[in-house]
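Q: Got a predicted model here, sequence first, then my questions.
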Amino acid sequence: MVLKDELLGIIPDEARVSANETVLDHHSKGFSYHTPVLPDAVVFPKTEEEVVKIVHFAKERSIPIVPFGVGTSLEGHVIPVKGGISIDFSLMNRIVELRPEDFIVKVEPGVTRIQLNKHLKKYGLFFPVDPGADATIGGMTATNASGTNAVRYGAMKQNVLGLRCVLADGRVIPMGGETVKSSAGLHLADLMIGLEGTLGIFTEITLKLYGIPEAIVAAKVVFPNLKAAGGAATAVLQGGIPIGRIELVDSRTIEAINLYKGTDLMVHPTLFLEFAGSREMVQHDIQMTREIMEDNGCLSFEFEEDSIKRAQLWEARHQAAVAITSKYPGKLHVSTDVCVPISKLTGALEKARQLAEAYHLDAAILGHVGDGNFHTSLAIDPNDQDEVGRFQKMNEALVDYALQQGGTCTGEHGIGIGKKKYLLKEHPEGLDVMRTIKKALDPEGILNPGKID
């Protein structure tokens, strides 16, 4: 209660400074199996000035600070492993400035992806990064989120133009800018994106926007096996077709979706695709893709132009993780997220299936195969040490395989506490440099300690 009382001196509002047991519990974990740790207090700032005051307060007392969005973290990024203050940004959710003519928007970190796109739609614009969940822009920036549109639009790093960032000493540093490129020194915004709040805390984010395409068509393509589906996805990318999205789900995922949604999708590996652009270009791309899919042995090729039916088709993909977990009440969702070069994708998908079977895990395979990133997704009981151990061994074996192929241990989920040891495997020489930067910018180690540092 002493910490709460001191924080009330900064934010004199009982509704925005809490040590309530339920509030602390909510901020002790993400959507993962990692062991929760309670913060000592939770604060809900409304302004950058309040964030600065909180950071100054924490620095003077060497109190850890952990930024918190909506808690969709899968690798424990938001877990306050050393206690301290959880800063919840849900009240910093203003769209600060929209400049349609420049294709730019400035937002506070608590703005969510769906909230932003609803606001942009009336201007004929949209923000493309779509990790599936209605995550906050701050959290997406902190983990360099990507998702279903990454094959065409890239991840957050390709779509964040600038930041306002509070450093560990309380300084507010504007980073990046409002132009799509710059050669003016070290690009500090790029440095901050993906570092999970370990170097600074975002208070404003400038994003690059895009015009809503004239025509959008979604397609569903069914294959007899995982190898054929993976091969078809690779062939489309190697063929240079400007695909908007290309997502893969295996037959286990389809089974779970049918059970959860009451649908009757064919229980085979399936690619979900999206084409966008002018009507003429889209029709050309669909025809080229159909030929590639048929050459790779697809069982069916269906497409939808109606916006409602398109949304229903993509809902099946977006609901996959929930569908998988719903088969096992009381268990928690876990997911790998290795990423490999496109030429290695088919082999990696087959390896993931072999590993799941070798460790006797009922896993589904799905993911954003357009950029070589995929997930082995399953539900586990965090209290069953045998099951947790088998998942961890499978995960480690899959990471080792991905690294051997020139890939990465995490395509989009980030490091958090779940992948710290894999970061050392992936960047054995570079980790010391990362620690040097961390020490220079956060000498007291108060910003999200115990994570990628």
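A: In hand now; what should we look at?
Q: switch to C-alpha atoms for all contacts and neighbour counts from now on
A: Noted.
Q: in stretch 308-317, what's buried?
A: The neighbour-count check on stretch 308-317 (16 or more other C-alpha atoms under 10 Å) flags 310, 313, 314, 316, 317 as buried.
Q: Inside strands: which ones of the residues you listed?
A: Taking DSSP state E, every one of these sits outside strands.
Q: As JSON lines, the residues you listed with distance to residue 95 would be great.
A: Putting these into JSON lines (distance: C-alpha to C-alpha, whole Å) gives the following:
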{"residue": "310", "distance to residue 95": "28"}
{"residue": "313", "distance to residue 95": "30"}
{"residue": "314", "distance to residue 95": "27"}
{"residue": "316", "distance to residue 95": "30"}
{"residue": "317", "distance to residue 95": "29"}
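Q: I figured residue 267 was touching residue 249, is that so?
A: No: using C-alpha atoms under 8 Å, residue 267 is not in contact with residue 249, being 10.2 Å away.
Q: So between the two, which is more surrounded?
A: More crowded of residue 267 and residue 249, by other C-alpha atoms under 10 Å: residue 249, with 26 against 18.
Q: Which residue is the nearest non-sequential neighbour of the more buried one?
A: Of all residues not flanking residue 249 in the chain, residue 366 sits nearest, at 4.2 Å (C-alpha to C-alpha, 6 or more residues apart in numbering).
Q: So that neighbour sits against residue 246, correct?
A: No: between residue 366 and residue 246 there is no contact under C-alpha under 8 Å: 10.9 Å.
Q: returning to what we had before: which of the buried residues of stretch 308-317 sits closest to residue 438?
A: Nearest to residue 438 out of those is residue 317 (C-alpha to C-alpha; 37.6 Å).
Q: Okay, the closest one and residue 451: tell me how far apart.
A: To residue 451, residue 317 is 30 Å away according to C-alpha to C-alpha, to the nearest Å.
Q: Got another one to weigh against that:
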Amino acid sequence: MNAPTEFNHLVPEVHQREVPAALLDALARRFGAQCSTAMAIREQHGRDESSFQVPPPAAVVFAESTQDVADAVKLAAQHGTPVIPFGVGTSLEGHLLAVQGGISIDVSRMNKVLSVDADDLTVTAQPGVTRKQLNEEVKSTGLFFPIDPGADATVGGMSATRASGTNAVRYGTMRENVLALEVVTASGEVIRTGTRAKKSAAGYDLTRLLVGSEGTLGVITEVTLRLYPLPEAVSAAICSFPSIEAAVRTVIQVIQLGVPIARVELIDSNTVRMVNAHSKLALREQPMLLMEFHGSPAGVKEQAETVQEIAGEHGGEAFEWATTPEERTRLWTARHNAYFAAIQSRPGCRAISTDTCVPISRLADCLLDSVEEADDSGLPYFLVGHVGDGNFHFGYLLDPNDPKERELAEGLNHKLVARALALGGTCTGEHGVGLHKMDFLVTETGAGAVDMMRSIKRALDPKNIMNPGKIFSI
């Protein structure tokens, strides 16, 4: 079955490989009730938060161990059948979709924290452990895992997409925080990469190769992560600005002065209005920065005072401080609900979201021109950004049944990405390439670099069964 026409022009090589009945029989014998071909289960695993509509996988295997994953991959490899890893389904770029058919391997039942090594500031967990679960299990040690992409994603999925989020300006992304992996390769072999040591010069850096590979080189079955001491003091604040430019200029100055701010998020006035309606808040409907400071009480106070002074120079006002966990949770919950607030603001809509990232010095240039284009289009949108590291998201809200709106949104997205690339940025700061940004990857890296990626893919997955049709075409 071919995918819809509007999907084909975005993603080359979209076709369904036949899944042999012999494979389905073999999976049923090996996994019993852990394998399902029920349409409701398949459909659940055949969609994510993207706007693409693709036929679901032929079967879903609910893995409960590394051996389960290895056995499922071995059976799929024998029949040349695609394998798509699945965590909780929060990806935004079509990573989970069975564009070439195949089977989905759901690792959500592999949800145990295997070891916490507090003295070494590391934790090892199975891939189905979620971000919130991980922090709940390590909090008694006085440590925490800072990567916060907003959704309660799994650590396996976060590793596969090289996720980051609101804390990246201080703590980095998954690239900096994954120390080691256990991975099932395309042949069903189980390999380990990296160690708990903080650094290594031993051979090729396979951990970094697999972090961000989006399931195209293997299925992650274990992750070793860095932990950090819980800060002695935490303070959050919001501040409203007369314009997006004023807010962005404030952020640029804060970063360039070296203030060790932990989080700094931009929300435009459209999004503030949506969040107010969704979360029953009364935030001032102007461009807003949400900020958080970590450190000693004296250090947090000094950071906050410095930022407040800089914001005042750019017209920032209506500072609201939150020092208790309950107050901070209220503010950050509103921010994390921005996507859902936007979706609910236009019933029945879908969002085409972007996540370009540019050097901090070019952030204002990229944002302001993109805002002007979006305003002129008349298409509803929301804007949020992890602006401390130059990363921001537009979400264009479209009627999925209106081809003209889809075309308009894609046009805005193309212009925005082209602008980011021209300013020395990237087509994706954290969502990954998936289906939606395959053409942009070639523009960003060049055909030679993509050919090198293809060579790696062919060497490690000669039958092209590991999440095929993502990142680039074969």
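A: That came through, no problem. On a predicted model such as this, the values are computed, not experimentally measured, just so you know.
Q: Just the TM-score for the two chains, thanks.
A: Scored against TM-score structural alignment, normalised by the length of the first structure, the superposed chains reach a TM-score of 0.98; 451 aligned residues with a C-alpha RMSD of 1.0 Å.
Q: Quick one: the helices in the stretch 301-450 of the second structure, in order.
A: 325-336, 338-345, 363-377, 403-422, 438-445, 447-460 (DSSP state H, counting those that start in this stretch).
Q: Could you do the stretch 1-150 of the second structure as well?
A: Using DSSP H, counting those that start in this stretch, helices in the stretch 1-150 of the second structure cover 5-8, 21-31, 39-44, 66-78, 131-138.
Q: Average offset of the last one relative to the first structure?
A: On the superposed models, the aligned residues of the first structure are on average 0.6 Å from helix 131-138 of the second structure, with distances taken as mean C-alpha distance after the TM-score superposition for the first structure.
Q: Could you tell me where that helix falls in the first structure?
A: Mapped onto the first structure using TM-score structural alignment, helix 131-138 of the second structure covers residues 113-120.
Q: Surely residue 19 of the first structure touches residue 40?
A: Yes: using C-alpha under 8 Å, residue 19 of the first structure is in contact with residue 40, at 6.7 Å.
Q: and those two? which has more neighbours close in?
A: residue 40 (23 against 19).
Q: what does that one align to in the second structure?
A: So, by TM-score structural alignment, residue 40 of the first structure is matched to residue 58.
Q: same deal with residue 310 of the first structure?
A: Per TM-score structural alignment, residue 310 of the first structure is aligned with residue 328.
Q: looking at it, that match is touching residue 236, isn't it?
A: Yes: taking contacts as C-alpha under 8 Å, residue 328 of the second structure lies within contact range of residue 236: 6.1 Å.
Q: shared neighbours, those two?
A: Residues touching both residue 328 of the second structure and residue 236 (C-alpha atoms under 8 Å, 6 or more residues apart in numbering): residue 322.
Q: count of neighbours near the closest residue to residue 145 of the second structure other than its chain neighbours?
A: Nearest residue to residue 145 of the second structure in three dimensions, chain neighbours excluded: residue 227, at 5.1 Å (C-alpha to C-alpha, 6+ apart). When neighbours are counted by other C-alpha under 10 Å, residue 227 of the second structure registers 22.
Q: And for residue 309 of the second structure?
A: 12.
Q: and what of residue 186 of the first structure?
A: Neighbours of residue 186 of the first structure (other C-alpha under 10 Å): 11.
Q: Could you look up the SS state of the counterpart of it in the second structure?
A: Using TM-score structural alignment, the partner of residue 186 of the first structure in the second structure is residue 204. What DSSP: H, G, I helix; E, B strand; the rest coil gives for residue 204 of the second structure is coil.
Q: separation between the match of residue 40 of the first structure and residue 131 of the second structure?
A: Distance from residue 58 of the second structure to residue 131 of the second structure, by C-alpha to C-alpha: 29 Å.
Q: next one: residue 171 of the second structure
A: Counting by C-alpha to C-alpha - residue 171 of the second structure and residue 131 of the second structure are separated by 15 Å.
Q: likewise residue 103 of the second structure?
A: 26 Å.
Q: Give me the contacts around the match of helix 131-138 of the second structure.
A: Here stretch 113-120 of the first structure makes contact (C-alpha under 8 Å, 6+ apart) with 95, 125, 126, 127, 130, 134, 135, 136, 137.
Q: And for the fourth one, the neighbour number?
A: When neighbours are defined as other C-alpha under 10 Å, residue 127 of the first structure has 22 of them.
Q: So it versus residue 120 of the first structure, what's the distance?
A: 8 Å.
Q: Same question for the fifth one.
A: Relative to residue 120 of the first structure, residue 130 of the first structure is positioned 15 Å away (C-alpha to C-alpha).
Q: And the first one, by the same measure?
A: Between residue 95 of the first structure and residue 120 of the first structure the distance is 10 Å, computed by C-alpha to C-alpha.
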